[in-house]
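1. what shape does this take:
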Amino acid sequence: MRIVIAGGTGFIGKTLTDLLISEGHEVIILTRKNETKIKGVTYVPWLKEGTVPEKKLENIDAFINLAGVSINNGRWSKEHQEQIYNSRMEATDELLRIISVLPQKPSTFINASAIGIYPVSLDAEYTEKTKVTPNDFLGRTVYDWENRAKQVEKYGVRCVFMRFGVVLGSEGALSLMALPYRMFAGGTVGTGKQWVSWVHVLDVARAIAFSLRRGKLSGPVNVTAPTPLRMKDFGNTIATILKRPHWLPVPAIALKLVLGQKSKLVLEGQKVLPKVLIEEGFEFTYPSLDLALKDLFRKS
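-> This next block holds a predicted model:
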């Protein structure tokens, strides 16, 4: 397959690109920068003045949209929130424009999404069939992003929303979560009762590749491991794998002072299950947190 990736040089994008190349696909990455060349990857400039990416995109089978300012970087100031929201809408609008002018349309459009679309809860259990009514910044952003991407269906293109959980890998949240334990200062964050619906980055890439092959699959797909954990249990597992104590609590007020609104990412959560992936026969390489952490800490 000839696959175009927007956001292909990011945390998830790099793992996905490596996987797709290993499977024999041809990968085209849309980029605003001069990237280090990788065998099997073609780079096409976009979102810069004077660029016309569609002229270099012929006979494309699928588009994968991972583009957008990271929610993990910096405080959630009003300006940063605007960047998070606008970057996703801008990239998606440009992909829709590109597809609209291509004489041969792709068969599939896979759009990144997030479990933040579900309300935070200590008790609810969410699947793809759950009706969502976003009530905070992240929920509204994801809701609008999915609705914008869904417009691709008017061109006869299958659309899949990959609702990522807390993605664990060499980048992102895990290094920050593990740091206190490495310094023998780890402990329960907030109440410890909040849910962490996590997933190994390799399983994220595998789930995307799996969705490419499932021609009848469309709509939302929860990309989370089948074993979400409460934050206290999540921390205890980190401590066990690293052979460190789990003893020093991190009060919610301290995180709110340091992180502002972004503290919601660790102080609040939701229990999200990957019902669609399981029903479709997807098998997780890392279904349990201890397996995932053993792999990731071995590499760090």
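2. from here on, contacts and neighbour counts on C-alpha atoms
-> Noted.
3. what packs against whichever strand or helix holds Tyr85?
-> Element membership for Tyr85, per DSSP states H and E: helix 78-101. Secondary-structure packing of helix 78-101 (3 or more CA pairs under 8 Å, 6 or more residues apart in numbering; DSSP states H and E): helix 137-149.
4. quick one: contacts of the helix or strand following the helix it packs on?
-> Toward the C-terminus, helix 137-149 is succeeded by strand 158-164 as the next helix or strand (DSSP H and E). Applying CA atoms under 8 Å, 6 or more residues apart in numbering, the set of residues contacting strand 158-164 from outside is 107-115, 146, 149-150, 152-153, 199, 204, 208, 211, 215, 217-224.
5. want to put them side by side, so please do this one too:
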Amino acid sequence: MPKRIVITGATGMIGTRVTKELIDRGDEVIIFSRSPQRAKNVIKGAKEYVLWTQNAKREMIWEDSLEGVDAVIHLSGENVMSKRWNDEHKQNILNSRIDTTKALVDALAEVKKKPEVFICASAIGYYGSSEEKEFDEYSEAGNDFLAGVVKQWEEEARRVGEYSIRYIGIRTGIVLDKNEGALARMLTPFKFLIGGPLGNGKQWFPWIHINDVVGIYLHALDNPKVNGVLNAAAPEFITMKKFCETLGSIMHRPSFFRVPAFVLRILFGEGADILVKGAKVFPKKTIDSGYEFEYESIEPALRNLLKNI
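-> The predicted structure is shown next:
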């Protein structure tokens, strides 16, 4: 039976794919967007395009659209790597997640017919970084800035449980898509024979194919027994060096032109830690919940993404 679903962040890399999948399978999708017209241009076929901003709650512009929906999927948030980190950008990273999530949860508390499930984006940044430790959904939070952001973000989202709404948090790794994100940005230097690892290349690279990210969201949406956090990271552990070697091999390009950590710190400040540090993140609960990965290993994943390039 088709579902009625509200989604935020629908024009982002993950949001676009998830939204189109929902529309294609016949669900009734309501897009909450800061720019409804842009959302309409990017994604055709949604039931409604509703103006939604961090301050919109005060004017009650969008609250009525939550009444009687089956699910809410919350994907919006400031791109952490959109600019060099300073105090202002770090505050935006935090506020864009906490404030919007709080506004949604507060609004859901007021609707008469509440959704069955609230699915909120999250990040493997929750675990911090480590060269030795292996993390799964039962591991404790790290102690760096991003870990603190994700912990607060999830705590805010979990409040839906007070209203008998099922909560799912999707802790997402490095999403591989040929059009956007990390892989797309790395393709150009490889094409020009200057590709290679960021930093020393020894850091763990917790990747996931875009198809599996979408698959995990749909799995969480459609299975009432799934709850709590799920790791959206492939079960294969690889380093940044291994990723670049595999990418170079498939593209028939060298992969030894390393970008030193100090250059990344000049460009991104403290945010460079995301690029030069990593973590071994295993999707234990995701697999235990019954999700079957389409791409468990990096080589077939990259071959699929690069087959028409």
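6. can you say which of the contacts of strand 158-164 of structure 1 are buried?
-> The neighbour count (16 or more other CA atoms under 10 Å) marks 107-115, 146, 149-150, 152, 199, 204, 208, 211, 217-218, 220-224 as buried among the contacts of strand 158-164 of structure 1.
7. just those residues: which are in strands?
-> If you go by DSSP state E, these have 108-114, 199, 220-223 in strands.
8. can you give me the strands in structure 2?
-> With DSSP E as the criterion, structure 2 has strands at 4-8, 28-33, 48-51, 71-74, 117-123, 134-135, 166-172, 174-176, 207-209, 228-232, 280-281.
9. centroid residue for structure 2?
-> Thr172 (4.7 Å; CA atoms, centre = their mean).
10. for the residue mapped onto Phe284 of structure 1 from structure 2, give its distance to Ala232 of structure 2.
-> Using TM-score structural alignment, the partner of Phe284 of structure 1 in structure 2 is Phe293. As judged by CA to CA, to the nearest Å, Phe293 of structure 2 and Ala232 of structure 2 stand 10 Å apart.
11. Val50 of structure 2 -> structure 1?
-> Matched to structure 1 by TM-score structural alignment, Val50 of structure 2 sits across from Val44.
12. Thr224 of structure 1 touches Lys271, doesn't it?
-> No: applying CA atoms under 8 Å as the test, Thr224 of structure 1 and Lys271 come out as separate, 9.6 Å apart.
13. identify the contacts common to those two.
-> Contact criterion CA under 8 Å, 6+ apart; residues shared by Thr224 of structure 1 and Lys271: Ser197.
14. how near is the residue nearest to the centre of structure 2 to Tyr291 of structure 2?
-> Between Thr172 of structure 2 and Tyr291 of structure 2 the computed distance is 15 Å (CA to CA).
15. now do Gly12 of structure 2
-> Distance, Gly12 of structure 2 to Tyr291 of structure 2, by CA to CA: 23 Å.
16. with Leu94 of structure 2 instead?
-> 30 Å.
17. who has more neighbours, the two?
-> Ranked by neighbour count (other CA atoms under 10 Å), Leu94 of structure 2 and Tyr291 place Leu94 first, with 20 against 16.
18. what do we get in structure 1 for the more buried one?
-> Structural correspondence for Leu94 of structure 2 with respect to structure 1 (TM-score structural alignment): Tyr85.
19. which ones are touching the match of Val50 of structure 2?
-> When contacts are counted by CA under 8 Å, 6+ apart, Val44 of structure 1 is found next to 28-31, 53, 56.
20. cool, thanks, talk later.
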